[in-house]
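>>> Have a look at this fold, sequence not included:
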């Protein structure tokens, strides 16, 4: 920033060039407004019912004083010229007072609703701290969304799988069972077991027997035997007729079909 040293002896010359330096000096403050962005309320402009207090607004790369007043839909740029008589006795505009105020004009009019209030640095720091804390929680929650970590049932066709996800085909036709380290059937992640159908073995059948009718006669030992119809007593094993078709039974619990998908990331 340039500096003007007025604290000197000998009579400091006050010229047009010196005045121009004044303008340069305070125009630098417009750079601070650029940090906030266009159409921002830098300070003041507090709404209280239908009234809005005075304040400062950054607009079109300039920092303006806002007069405040009765709130309306629009604000405009008010320009008031102050004329002075110069040394050559001509009257010229020396000062131009430019402020923003509520109302309408032919040009340089803006919607009041387009202006927004910036937060202080302290408020922004508090927001940043809150976001960082939330980010830690979010990252912890999203840690499971790695390829091969988690799958989701998706009740739409494969060609409608959203970007970033892909079908998981090694689960096709299967259900998912929780890990149980104490059960040899369920003691390893990714272990495959079970079948869609099952045919009972003899050991799996319920213990049962079938009755039949026949003639018996005692033998020498007094044990009853079935008679063969010829008068001779012999031990004879009788069988009932075969029943059943020896078909495997359905081994599937009530189910609903869906595509399984997993997060694979965006390219």
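The structure has been received and is ready for your questions. What you are looking at is a predicted structure, and each value in this text was computed from that prediction instead of being measured. Residues are numbered from 1 along each chain as shown.
>>> C-alpha only now, for contacts and for neighbours.
Noted.
>>> Strands along the stretch 101-250 of the chain, start to end?
109-111, 116-117, 152-154, 165-167, 197-198, 216-218, 224-226, 249-250 (DSSP state E, counting those that start in this stretch).
>>> so which of the ones you listed comes closest to residue 52?
Ranking these by proximity to residue 52 (C-alpha to C-alpha) places strand 116-117 first, at 13.1 Å.
>>> Quick check: the gap between residue 105 and residue 133.
48 Å (C-alpha to C-alpha, to the nearest Å).
>>> rewinding a little: would you format the strands of the stretch 101-250 of the chain as CSV with distance to residue 124 included?
CSV is the format used below for these (distance: least, C-alpha to C-alpha, whole Å):
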stretch, distance to residue 124
strand 109-111, 26
strand 116-117, 13
strand 152-154, 38
strand 165-167, 35
strand 197-198, 63
strand 216-218, 103
strand 224-226, 101
strand 249-250, 63
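>>> next up, a second structure to put side by side with the first:
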């Protein structure tokens, strides 16, 4: 950080240039206030009933004292200018004191509800926690589901092309099908085979009549005594289906999207 060494003896040449240098250094340091967000509470501003205490806030990167009072919906910035008489006997406005307070000037639209309090944890500690949560995306391995178009993928991210047309399956070391991370498997269709059918049979009925032409037992073959049967006709049912059956789709209802991942080295 820029600085002056005021410890040197001999009478320091203090002038307006020195004052501007100091003010610029303070302004540079104040830029860190932007880390708190556009509208933030740094300290104080404690609610007690319908009132809010004094405190310190950040408004669009500017650190300001907050003058407490009866809680209202909006916050304004109030600036008071002070005139000082210079050595040439000319008055000039040189001192500006700014503070935030409740109020509505008809122009400012800063809502008190939008001011976020900086926790005792601290901004950097909170950033560390966020970075920890995002660590799976720091290398190859983390990916997220994207429902937008490929052209709309955010800058720094890319489609995981190796996952096109595939669903994820959780790793299971006790199941050979799922014991290797990254191994593909499964099929979107299946063709039925004889070994896929459960064992079963079919009753077969033939029309048999006695000498009077009457059907015996509702079209069932009967061997009752004294009944002369004209014929015993047995046969096999005709074949149905296809010798080369078409595969059946086994895909559940779905909505198409894509997996995306950070491009290594971007973030």
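Nice, thanks for sending it over. Keep in mind it's a predicted model, so treat the numbers as computed, not measured.
>>> picking up where we left off before, point out the most buried one among the strands of the stretch 101-250 of structure 1.
strand 165-167 (a mean of 19; mean count of other C-alpha atoms under 10 Å).
>>> Out of the strands of the stretch 101-250 of structure 1, which is closest to residue 261 of structure 1?
Comparison of the strands of the stretch 101-250 of structure 1 against residue 261 of structure 1 by C-alpha to C-alpha identifies strand 165-167 as nearest, at 4.3 Å.
>>> Tell me how many other residues crowd residue 112 of structure 2.
Applying other C-alpha atoms under 10 Å, we find 17 residues neighbouring residue 112 of structure 2.
>>> I'd say it and residue 66 touch.
No. Assessed by C-alpha atoms under 8 Å, residue 112 of structure 2 is found out of contact with residue 66, at 11.7 Å.
>>> Now do the helices in the stretch 1-150 of structure 2.
Secondary structure of the stretch 1-150 of structure 2 (DSSP state H, counting those that start in this stretch): helices at 16-30, 123-133.
>>> Which among these is found nearest to residue 258 of structure 2?
helix 123-133 (21.9 Å).
>>> and the closest one, how far out from the chain's middle?
Put simply, helix 123-133 of structure 2 sits 17 Å off its chain's centre (C-alpha atoms, centre = their mean, to the nearest Å).
>>> Would you mind measuring from the most centrally placed residue in structure 2 to residue 254 of structure 2?
Residue closest to the average C-alpha location in structure 2 (C-alpha atoms, centre = their mean): residue 144, at 8.0 Å. Applying C-alpha to C-alpha, the value for residue 144 of structure 2 to residue 254 of structure 2 is 17 Å.
>>> now swap in residue 82 of structure 2 and tell me
In terms of C-alpha to C-alpha, residue 82 of structure 2 sits 69 Å off from residue 254 of structure 2.
>>> Neighbour count for those two, which is higher?
residue 82 (11 against 6).
>>> My read is that residue 45 of structure 1 contacts residue 69, right?
No. Residue 45 of structure 1 lies out of contact with residue 69 (C-alpha under 8 Å); the separation is 9.3 Å.
>>> what sits in contact with each of the two?
Shared contacts of residue 45 of structure 1 and residue 69, defined by C-alpha atoms under 8 Å, 6 or more residues apart in numbering, comprise 52, 53, 54.
>>> Which one of the residues you listed is nearest to residue 150 of structure 1?
Among those, and counting by C-alpha to C-alpha, the member closest to residue 150 of structure 1 is residue 52, at 54.1 Å.
>>> Would you agree the closest one is in contact with residue 70?
Yes. If you go by C-alpha under 8 Å, residue 52 of structure 1 and residue 70 touch, sitting 6.4 Å apart.
>>> Out of those two, name the residue with the larger neighbour count.
Per other C-alpha under 10 Å, whichever of residue 52 of structure 1 and residue 70 has more neighbours is residue 52, with 19 against 14.
>>> measure that one to residue 69 of structure 1 for me?
From residue 52 of structure 1 to residue 69 of structure 1 the distance is 5 Å (C-alpha to C-alpha).
>>> and the equivalent of residue 78 of structure 2 over in structure 1, what does it touch?
Using TM-score structural alignment, the partner of residue 78 of structure 2 in structure 1 is residue 78. Taking C-alpha under 8 Å, 6+ apart, we find residue 78 of structure 1 in contact with 97, 98, 99, 100, 101.
>>> Go again with 7 Å.
The neighbours of residue 78 of structure 1, taking C-alpha atoms under 7 Å, 6 or more residues apart in numbering as the test, are 98, 99, 100, 101.
>>> List the residues that contact the first one.
Contact partners of residue 98 of structure 1, counting by C-alpha under 7 Å, 6+ apart, are 77, 78, 79, 80.
>>> nearest to residue 224 of structure 1, of these?
Among the contacts of residue 98 of structure 1, residue 77 lies closest to residue 224 of structure 1 (C-alpha to C-alpha), at 124.1 Å.
>>> Report how many residues lie close to the closest one.
18.
>>> measure it to residue 116 of structure 1 for me?
17 Å.
>>> same deal with residue 201 of structure 1?
Residue 201 of structure 1 sits 78 Å away from residue 116 of structure 1, taking C-alpha to C-alpha as the criterion.
>>> Also residue 82 of structure 1?
32 Å.
>>> And for residue 20 of structure 1?
33 Å.
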